[in-house]
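Novice: Dropping the sequence and predicted coords here.
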Amino acid sequence: MSDANNNPLLYGLEQRIAPLPGFFSALQHVLAGLISIVTPPLIIGAALGLGPWMPYLISMSLLASGIGTLLQANRIRGIGAGMICMQGTSFAFVGVAISGGLWVKGQGGGPEDIMAMLFGVNFVAALVPVLISRFIEPLKRIFTPLITGTVIALIGISLIKVSVMNWSGGKGAGDFGSPTNIALGAGTLGVIVLLSCSPNRWLRLASIVIGIVVGCIAAALTGNFHPTMPGDSWFRLPALFPFGFQFNWAIFLPIALVSLVCVLEAVGDLTANSLISQQPIDNAAFRSRLKGGILADGLSCMVAAALCAFPNTTFAQNNGVIQMTGVASRYVGRYMAGILIVLGLFPPFGELLRQIPAPVLGGATMVMFGCVVAAGIRIITQNPLTQRDMLIVGLSFGIGLGSEAVPGALVHFPDIVATLMGSAAASGGLTAIVLNLIMPGEKASPALTARSGHDSPDSV
């Protein structure tokens, strides 16, 4: 076992897990990522006037997430990373999707025309990660531990901002920042931390679910949680391209560029996942895992577009859940996929989970997202940093965090530039890549020592 991660796992990557602990582990991953899955279609739909189709878009987002997560966990014929990799829409796609939809609207198109264009373009743009996955080996001097560690740390920091927003009550909440909201989040966080340190494997395994349940009970007792049974239909049958298929190069190019940036984020997420799962991160087996993971991302995007969901990419949230619970078994991914598919096909279940109070989710995700940052730092510091490495990391963090902290700084640039560089992971990651290629001295941080005795990523 690597010194970088000497905490024993309750379940290793290839270790099978019984149904009950498997379900509890999967449910915690789903709870950690649920809001991030359903929020992009809510934002895009509201901006483009797609209100009547919003429930359908949310259901298909959950269904596509489940199918993509299953691809990643199974790793059949080299498709998938063979790890717990939840799929969902990156917020980087929100801006370009809205811009593309507004362009269609400006041309006189209605809601169905907007969706036909967006999902048609997204289907073609999915070829970007598919093609890049074929060239992972030549790109290994770009995807170094120094760069991927920087990207994953920036992703975690960005997620923490979302966690704090929820902890305070959620964007636009009338009681934003109230003592009650802060107390609910703190109580949820405290329960999760206490249980995750328990020597009892069941308490540790179910720590996040128990913490959220306790938080919901506390919210109900204080009058801040009133769950209602949705009146939507109980079953939703999916259809392929129900609004048709359209394509336009002007809309395609920005979305393709965002897809390229999301590949960089996915590489960071997959690297952190491998490290937390106690797998090697600098050998042929790891690059094979990366290749399969990026390929599955692309195929997942195609499935999402066909179902009328927005592009999928590997989420970072589940890395924190693995760290907290000690469960890295890829078989948990199958349970996750099953839960997400059920939520997509039976909308009321997903709607009930979506009613979990924002402060409770904020407190629960804070510890997970903090673990994502820690995983990125651990990747960066696997070996002593040279002065050159320190400069690359420092500038990348400065530009990445600065661009996200002051989004208006690029207001006079084209929308695509503002969208891409407004993300800490994208701007910081691109900065790290450019500096790593042009700065004199070593072209990459020292290679990590490959670990032996791990299962091949090709095993199923």
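Specialist: Sure, I can see it.
Novice: CA atoms for contacts and neighbours, from now on please.
Specialist: Fine.
Novice: For residue 64, see how far away the residue nearest the centre of the chain is.
Specialist: Nearest to the mean C-alpha position of the chain, by Cα atoms, centre = their mean, lies residue 315 at 1.7 Å. Using Cα to Cα, to the nearest Å, we find residue 315 at a distance of 14 Å from residue 64.
Novice: Ok, residue 14 next?
Specialist: When distance is defined by Cα to Cα, residue 14 is 25 Å away from residue 64.
Novice: Which one of the two is surrounded by more residues?
Specialist: Neighbour comparison, residue 14 and residue 64: the larger count goes to residue 64, with 33 against 19 (by other Cα atoms under 10 Å).
Novice: what sits against that one?
Specialist: 300, 303-304, 307, 309, 341 (Cα atoms under 8 Å, 6 or more residues apart in numbering).
Novice: also this one, for the comparison:
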Amino acid sequence: MTAKNAGAQASPKTNHDLIYHLEDTPAFGPAFFAALQHVLASFIGIITPTLIVGGVLGLGSEVPYLVSMALVVSGVGTFIQARRIGPIGSGLLCVQGTSFAFLSTILSVGFIVKNAGGGPDEILATIFGVCFLAAFVEVFLSRFIHRLGRIITPVVTGTVITIIGLSLIKVGMTDLAGGFGADDFGSLENLGLGGLVLATIIIMNRFKNPMIRLSAVIVGLLVGFSVAWVLGRVDFSGLSSLPLLTVPQPFKYGFSFDIAAFVSLAVIYVVTAIETTGDLTANSIVSSQPVNGPIYLNRIKSGVLADGFNSAMAAALNSLPMTTFSQNNGVIQLTGVASRRVAYYIAGILALLGLFPYIGGILQQMPKPVLGGATLIMFGTVATAGVKILAQCELNRRNMLIVAVSIGLGLGVAAVPEVLQELPKTLQNIIGSPVSIGAFSAIILSLFLPDESAQHAEEDLPDQHLETDSSPSRTTDTQQATRADTLTDSAKPLGGTAS
């Protein structure tokens, strides 16, 4: 088949709803308005993991700076992903932000250092040092992403995502009740604040207007924050001590390494690479770009490479690992603007917001029950996204065994951590996280339990999209969109996970 014919095969079905296509240059007004909607859709997802880590690990005065860095690196990462610098970047309008997928493992790493007597600087030095080095796992895998689907199957991905969500629900519920060690834990006022946020988000999600649904979490937090302010639970007196501007300082807290933490995080980076493949596929579909052939394959490889590179950059600039957000694909459909130049505006807005530590200082004052009311839904959505992936797999005896054993081990370790106390300390640290032991279990069982159905049907989602041969496509555009949605939902509520 000639190159011309191969290119024609790779061409997507035209999306007539687009007003501005990928390479179009919108005027300032439409571009800025579209960018603002992307920022509103992703803002909470970008800052929430940092707020949770800061609150749970007791990082105190460092939180405003960490929130600022999360916004700055999201802006820079978004620019790199859209601009495509050399081989790095997909060249699509997609937002980079902090990932929820790493949260449980990062908290485990932080507690290991904290329980050993380490303070905030030691905790952050270890977290960012390990995240920096582990990010190169994803950089390396980006060159072989089209082959990963044979190892990280939908059953493995769905299981890991489900465990991530279920293991984090305890964090959300604890915050809703007042937070770890709160004197008024479980008080009616705390439950009322958390319940108000929860109810607001639920009600707004029932509206038919997609923009209202996209802003449900932001509105819920604003309502809860306002009520908490009226109740006298918000104190802005500490803002006066914050500097006017924040300047990024590479490895501000130092650099430390832990091999057990590295192994645990490396597994999550592998799963994240598969998630990013799904997000970029869905973005290609809504942007009227190819979803098979060499152009698509190169775009996916470059996009996953950007994910890994941006995560390493984030760690160097004192922020948590990054990922490609999924909810922004809905914003493209809503606005009809797929121009990647809009990402430059998004990047500018996020980076500008990050330069002002007052934003992080204000967000730090958000009472735990208010944040808990929102994160409870977010983490529940993560678990549900994992269940959705599993529901679209063939749950035969083999796959059900993989899911049952992996979730059982993951949640079992979370509920009874003492079960590992006789193991060597390093091994405890590697498999002590519910996500780590669940992911290891799912991957190992998937590799060693024979899959008889695989001999009769191709169930490899990433490879079906990453075809490089010239054989006619076996899937319709509708089927490709459905499979892309399946991968997109892998783990991203509001920012790293399904919204």
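Specialist: Done, it's in. This is a predicted model, so every value here is computed, not measured.
Novice: I'd like to know which of the contacts of residue 64 of the first structure are part of helices.
Specialist: Under the assignment DSSP state H, these contribute 300, 303-304, 307, 341 to helices.
Novice: Highest neighbour count among these?
Specialist: Ranked by neighbours (other Cα under 10 Å), these are led by residue 300, which has 31 neighbours.
Novice: In contact with the alignment partner in the second structure of it, which residues?
Specialist: Applying TM-score structural alignment, one finds that residue 300 of the first structure aligns to residue 310 in the second structure. Residues counted as contacts of residue 310 of the second structure (Cα under 8 Å, 6+ apart) are 73, 77, 321-322.
Novice: Export the residues you listed as TSV, with columns for distance to residue 222 of the second structure and secondary structure.
Specialist: Shown next, in TSV, are those (distance: Cα to Cα, whole Å; DSSP: H, G, I helix; E, B strand; the rest coil):
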residue	distance to residue 222 of the second structure	secondary structure
73	24	helix
77	27	helix
321	26	coil
322	25	strand
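Novice: What is the nearest of these to residue 109 of the second structure?
Specialist: Set against residue 109 of the second structure, the nearest of the contacts of residue 310 of the second structure by Cα to Cα is residue 321 (13.9 Å).
Novice: would residue 72 of the first structure count as being in a helix?
Specialist: Yes: Residue 72 of the first structure forms part of a helix when assessed by DSSP: H, G, I helix; E, B strand; the rest coil.
Novice: my guess is it meets residue 85, correct?
Specialist: Yes: counting by Cα atoms under 8 Å, residue 72 of the first structure does reach residue 85; the two are 6.0 Å apart.
Novice: Mutual contacts of these two, please.
Specialist: residue 333.
Novice: Wait, residue 320 of the first structure touches residue 366, no?
Specialist: No: counting by Cα under 8 Å, residue 320 of the first structure stays clear of residue 366, with 9.5 Å between them.
Novice: From the ones in helices among the contacts of residue 64 of the first structure, pick the one nearest residue 260 of the first structure.
Specialist: Proximity of those to residue 260 of the first structure (Cα to Cα) peaks at residue 300, which lies at 15.0 Å.
Novice: Let me see the contact set for the counterpart of residue 408 of the first structure in the second structure.
Specialist: Structural alignment (TM-score structural alignment) places residue 408 of the first structure against residue 418 in the second structure. Contacts here follow Cα under 8 Å, 6+ apart; on that basis residue 418 of the second structure touches nothing.
Novice: roughly how far apart are residue 418 of the second structure and residue 404 of the second structure?
Specialist: Look at residue 418 of the second structure and residue 404 of the second structure: by Cα to Cα, they are 21 Å apart.
Novice: Equivalent analysis for residue 335 of the second structure, please.
Specialist: As for residue 335 of the second structure, its distance to residue 404 of the second structure is 42 Å (criterion: Cα to Cα).
Novice: Mind checking which of these two has more residues around it?
Specialist: It is residue 335, of residue 335 of the second structure and residue 404, that has more neighbours when counted by other Cα under 10 Å, with 19 against 14.
Novice: The more buried one: what's it in contact with?
Specialist: So residue 335 of the second structure contacts residue 34 (Cα under 8 Å, 6+ apart).
Novice: run the last query once more with 6 Å
Specialist: By Cα atoms under 6 Å, 6 or more residues apart in numbering, no residues touch residue 335 of the second structure.
Novice: State the distance from it to residue 37 of the second structure.
Specialist: Here residue 335 of the second structure is placed at a distance of 9 Å from residue 37 of the second structure (Cα to Cα).
Novice: for residue 227 of the second structure, same thing?
Specialist: From residue 227 of the second structure over to residue 37 of the second structure (counting by Cα to Cα), the distance is 26 Å.
Novice: Show me which of those two is the more surrounded one.
Specialist: Legend: neighbour count by other Cα under 10 Å for residue 227 of the second structure and residue 37, higher for residue 37 (20 against 16).
Novice: wait, is the more buried one part of a helix?
Specialist: Yes: membership of residue 37 of the second structure in a helix is supported by three-state DSSP.
Novice: Which residue comes closest to it once chain neighbours are left out?
Specialist: Distance criterion Cα to Cα, 6 or more residues apart in numbering; nearest residue to residue 37 of the second structure, sequence neighbours excluded, is residue 331 at 7.1 Å.
Novice: That neighbour is in what secondary structure piece?
Specialist: helix 327-335 (DSSP states H and E).
Novice: Give the buried residues for that helix.
Specialist: 327-335 (16 or more other Cα atoms under 10 Å).
Novice: Go ahead and name everything in contact with the helix or strand where residue 123 of the second structure lies.
Specialist: In this structure, residue 123 of the second structure sits in helix 120-141 according to DSSP H and E. Contact with helix 120-141 of the second structure is made by 59, 110, 113, 253-257, 262, 266, 269, 305, 308, 311-312, 315, as judged by Cα under 6 Å, 6+ apart.
Novice: Give me the subset of these lying in strands.
Specialist: Assignment to strands by DSSP state E places none of the contacts of helix 120-141 of the second structure there.
Novice: tally of neighbours for the equivalent of residue 87 of the first structure over in the second structure?
Specialist: Alignment note (TM-score structural alignment): residue 87 of the first structure maps to residue 98 of the second structure. Neighbour count for residue 98 of the second structure, taken as other Cα under 10 Å: 32.
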